[in-house]
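Asker: prediction below, plus the sequence it came from.
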Amino acid sequence: MKKLALATLLFAALGLEHGYGYAAAQSDKEVVKADSKAIRYVGRIKRLPDGAVSFDWSGIYLQTLFTGNSIAMNASDTKYNEFNVFIDGKLVRKVDVKGAATTITLADSLGFGQHKLLLQKRTEGMEGRTTIYSFVLDKSAQLFECYDAPKRHIEFVGNSITCGYGTESNDVNLPYNPRVENSYKAFGPILARYFDADYTLISHSGQGAAKNWDDKKPVSDYTMRERFLQLFDEDKEPYKFDQYHPDLVMIGLGTNDYSRDPKPSKEQFLDSYKKIVKSIREKYGNVPVICVAPLGGDAVKEYLKDMVDKAGDSNLHFVALDNSYIDQGQDLGASYHPNYNGHRKMAMSLIPYISKVMKWTMPLRVVE
């Protein structure tokens, strides 16, 4: 009997280590592997042989329909990431994923019936890589594929602003704190929701096109030039560009390039920027690309406009964010990054130009 008990404990421990502890412990639940066809992931992900799914880029999200009264997930993280949980279109909670595999309740006490889950990563790749092993449902409950996936997709390439850093803060003096980052409230996802589009954020705080924020030389060795080509933000494994194809790509780089000395020359900046555009063309074809000059980026505005004017590319476009729209008091958050109010203003200023470039009508709806 002692040997049997020891073997049972060992089996349970192995199950917890590999993400299946909840299923082993509770036989009155339905466990569905994370790579189920009923789950729609949006963003760069890696499907693992055991049915798990790993990812780290900011803003990655999944959608599925489920029956029953509750839903949980079994997941781990190399560091500490946060997720928004939406049920039937409403934000119900924020959950944390950190350390070894554990079961995390996403929603409960829902009432039996069919519900829609949207789970979206708030924090960015440098905060860690998340692995989801399975979803846990009530006994006899099931997952079903969503039937209303958007027909449009916008990809945003950028830095901390694109990540939504500071959207949960109104304190400009707050030093770096990942807990005030919420990609759902960044201008990119706001724009995508307005135009009924999926979105991906290929973004990382402090990154530039030519130079990163904290570098001591005018041209960094490793910037968004290189990160754009990766499956993971924090790993140099190449991405095959086979999981989705955006209808529009928007580049929001330049703030970090010119925030500190030494700064890149116009030629150095544009050489790196053009390499990013070239990669987009090689991977996505002749997709429309909008080059967005950042807030307060007078030099970048001049450089990018000149580049686009001389490119001879009818699908390469330029627009500049207007700093005069931003109120230094109510529109800025942590470390002088735009807060949610600032991001909404940025999105609203870009909507007419996107509508023009893409020939998408402007629906009568709140920008949020």
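Answerer: Done, it's in.
Asker: only C-alpha atoms from now on, for both contacts and neighbour counts.
Answerer: OK.
Asker: which residues of the stretch 201-350 of the chain fall in strands?
Answerer: For the stretch 201-350 of the chain, the strands defined by DSSP state E, counting those that start in this stretch cover 230-232, 235-238, 248-252, 289-293, 316-320.
Asker: who's in contact with the shortest one?
Answerer: Translated: strand 230-232. 44-46, 55-57, 125, 236-240 (CA atoms under 8 Å, 6 or more residues apart in numbering).
Asker: kindly reformat the residues you listed as CSV containing distance to residue 35.
Answerer: Below are these laid out as CSV (distance: CA to CA, whole Å):
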residue, distance to residue 35
44, 14
45, 10
46, 10
55, 12
56, 16
57, 18
125, 21
236, 23
237, 20
238, 21
239, 18
240, 18
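Asker: report the buried members of those residues.
Answerer: 44-46, 55-57, 125, 239 (16 or more other CA atoms under 10 Å).
Asker: identify the farthest-apart pair in the residues you listed.
Answerer: Using CA to CA, the two most remote members of the buried ones among the contacts of strand 230-232 are 125 and 239, lying 15.1 Å apart.
Asker: for comparison:
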Amino acid sequence: MTVVSKSSSAAFLAFAGLFLWACQPQTLTAEPSEIDSSERTAVGSFRPLGRYVLTESGGYQMGWPASGLALTFHGKTLTSTITDSGEGIMDLSVNGQMSTLELGAGTNRYTLIESPTKQTFDVKLTRRTESYDTGLFTIESVQSDGEVLPTPAPKKKILFLGDSITAGFGLHGDTKDCAYAPKTNAPLQSYAKLAAGQFGAEVQLIAISGRGVVHNWDDNPAPVMPLQIDSALPDNGEQWDDNLFRPDVIVAALGTNDWSVQNPGMEKFRLGYKNMLRDLRAQFPRAHIVTVSGPLLEGGKREAAKDGINWAMNELRDPEISTVDLTLSETGLKWACQYHPGRDSMKNMANQLGAHIADQMDWTYPAIQMPIKPQHDLADDGKKVFTERLSEIRELPELRGGTLLAGDSITQGWRWQKNLLDGEISNHGIGWDTAVGLHARLPEVLRHRPDQMFILIGTNDIGYGHTAQQVAGPVKSFIERASEVTPETKIYLQSILPRESGSLPLVQTYNDALKSVAAETGVEYLDLTANFAAQDGTLRKDLSTDGLHLNEDGYKVWADILNPIINSSHKPD
């Protein structure tokens, strides 16, 4: 047996008498190390994470993403003996600080912690790479010079049945064009682990990249995922004992690989999905099952997958099966390697799934705070304006009462017309912004508690060729969340202003969609068209500087519409 330890670059750093991991992720490399005779072996003292098979020697053989160990100990030194192919990569968390452990071939001992003073450490060591890339691994034992403390399992439990999206494929990449390598995987940053983490739930990721319900990506003949429901290890005949992990919630996030390359046949997919749900229910009669569609399928393929899921659910008529659509983030890191969801998309998906589970299970879900970034396809000048103007908005004092204006450059223009609107005004207009961008900065809006909020957004989406749904969807979500958090605020959704003749058909399409959003969310729709349109439907020249933006007279017309609403909400002192 070879003894290895971490390199000095990953050693604990001394600061004010405390020893902490370096803030930047580190890689633990193999170096010779002597084991002190005072160390005592603590075989089986850790809590296994994920499914496993006990070996004849008492080790835990594992293979699923994010499987590994958790333990708490008080001491100076912690090591673990692991058997691996020599290609596996582990994620090591020590008191929340992350580092990377690249395993050597064969059975080796790895120094995970080495501290000059005794301290209490919470440790998780989990698999980053998938079994099809790097094979299985076995945690033979852990050794500590101190006291290993009890590590009770969380009460809530969630089981995920999924593919590469659930496994965190390529998540360490920042673009859809980055080259995949096993080290780019990040199951701990997948939507599944993020959502479960917000609930404080223990999770099992039964996920393999490229697998489907009835058909795998690229005609891979390996077993499809429903055949893995009982498996203790990926693609292995060893059966898992369900009594060791009884999930409260099961998330079935499959279908992308069935439809991404070729049509598996609707009837075959429907029946396969129905059988999968039936088998899950038979094994876990008390669990709530969530079916997931998206987020990578588009158009007809997306609709086909949803059709199969809905058909299966209708056939079973199980009240404890629900469904949710997950969507990518349009801001920040939308993509990871090879067109997989990026890290911000994973956060967005986790929030959507978490909110759905919370509603179904009556659990509390504190949403993950998303970074506020401009839409990914915004022009460079627009991104610059977004960033600079957002900094200004963050400096605005919190509004209690008064009026909040949310929108793009047309709304931002009120800054130079300060005497036209009555009462206290908080201007959240950002030039170049789109519906997605407005939704992204919802957290800044929710700092305030205005009497009324006026929303005007969408005209910039025309230049990016966005569909009406790409405008209406984020606006609807924005209103629903704002209404939930600030129910005392009266929200008004305004129509997009007229503009040049070539854009008028799309303006009308957008406005029809926005009017429907207002009706669906119960807010008032203000149609500004009649006040600003010339006889040919374009923006009146006497109210505009360039056929798109308003001049002072235009803002006076707008003020005449808004001020009666603002004044009607004033409460007596």
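Answerer: Alright, I've got the coordinates. Not measured: the values here are computed from a predicted model.
Asker: coming back round to it: nearest to residue 246 of the first structure, of the contacts of strand 230-232 of the first structure?
Answerer: Nearest member of the contacts of strand 230-232 of the first structure to residue 246 of the first structure, counting by CA to CA, is residue 44, at 12.3 Å.
Asker: who touches the closest one in this structure?
Answerer: Here residue 44 of the first structure is in contact with 55, 57, 60, 231-232, 239, 243 (CA under 8 Å, 6+ apart).
Asker: tell me how many other residues crowd residue 494 of the second structure.
Answerer: Residue 494 of the second structure is flanked by 20 other residues according to other CA atoms under 10 Å.
Asker: which residue packs closest to it, ignoring adjacent ones?
Answerer: What sits nearest to residue 494 of the second structure in space, not counting adjacent residues and going by CA to CA, 6 or more residues apart in numbering, is residue 526, at 4.6 Å.
Asker: what do we get in the first structure for the one you found?
Answerer: When the first structure is aligned by TM-score structural alignment, no residue sits opposite residue 526 of the second structure.
Asker: how much space separates residue 526 of the second structure from residue 340 of the second structure?
Answerer: Counting by CA to CA, to the nearest Å, the gap from residue 526 of the second structure to residue 340 of the second structure is 40 Å.
Asker: which of the contacts of residue 44 of the first structure show up in the second structure as well?
Answerer: Using both residues aligned by TM-score structural alignment, their matches' CA atoms under 8 Å, the second structure keeps these contacts from these: 55, 57, 60, 231-232, 239.
Asker: residue 51 of the first structure against residue 131, yeah?
Answerer: No - applying CA atoms under 8 Å, one finds residue 51 of the first structure not in contact with residue 131, separated by 10.4 Å.
Asker: neighbour count: the two, which is higher?
Answerer: Between residue 51 of the first structure and residue 131, counted using other CA under 10 Å, the more crowded position is residue 131 (25 against 14).
Asker: residue in the second structure matching that one?
Answerer: That one, residue 131 of the first structure, aligns with residue 138 by TM-score structural alignment.
Asker: repeat that for residue 343 of the first structure.
Answerer: With TM-score structural alignment as the criterion, residue 343 of the first structure matches residue 346.
Asker: and for that match, nearest residue in space, chain neighbours not counted?
Answerer: Using CA to CA, 6+ apart, the closest residue to residue 346 of the second structure is residue 191 (4.6 Å).
Asker: contacts only, for that neighbour.
Answerer: 166, 346-350.
Asker: show me where the first structure has helices.
Answerer: Here the first structure has its helices, by DSSP state H, at 2-17, 21-25, 160-163, 187-194, 224-227, 266-284, 298-311, 340-358.
Asker: ranking those by burial, who's on top?
Answerer: Ranked by mean neighbour count, the helices of the first structure are led by helix 160-163 with a mean of 27 (mean count of other CA atoms under 10 Å).
Asker: what residues in the second structure pair up with that helix?
Answerer: Using TM-score structural alignment, helix 160-163 of the first structure lines up with residues 164-167 of the second structure.
Asker: what does stretch 204-212 of the first structure give?
Answerer: Under TM-score structural alignment, stretch 204-212 of the first structure corresponds to residues 208-216 of the second structure.
Asker: list the buried ones in stretch 81-89 of the first structure?
Answerer: Going by 16+ other CA under 10 Å, stretch 81-89 of the first structure has these buried residues: 81-87.
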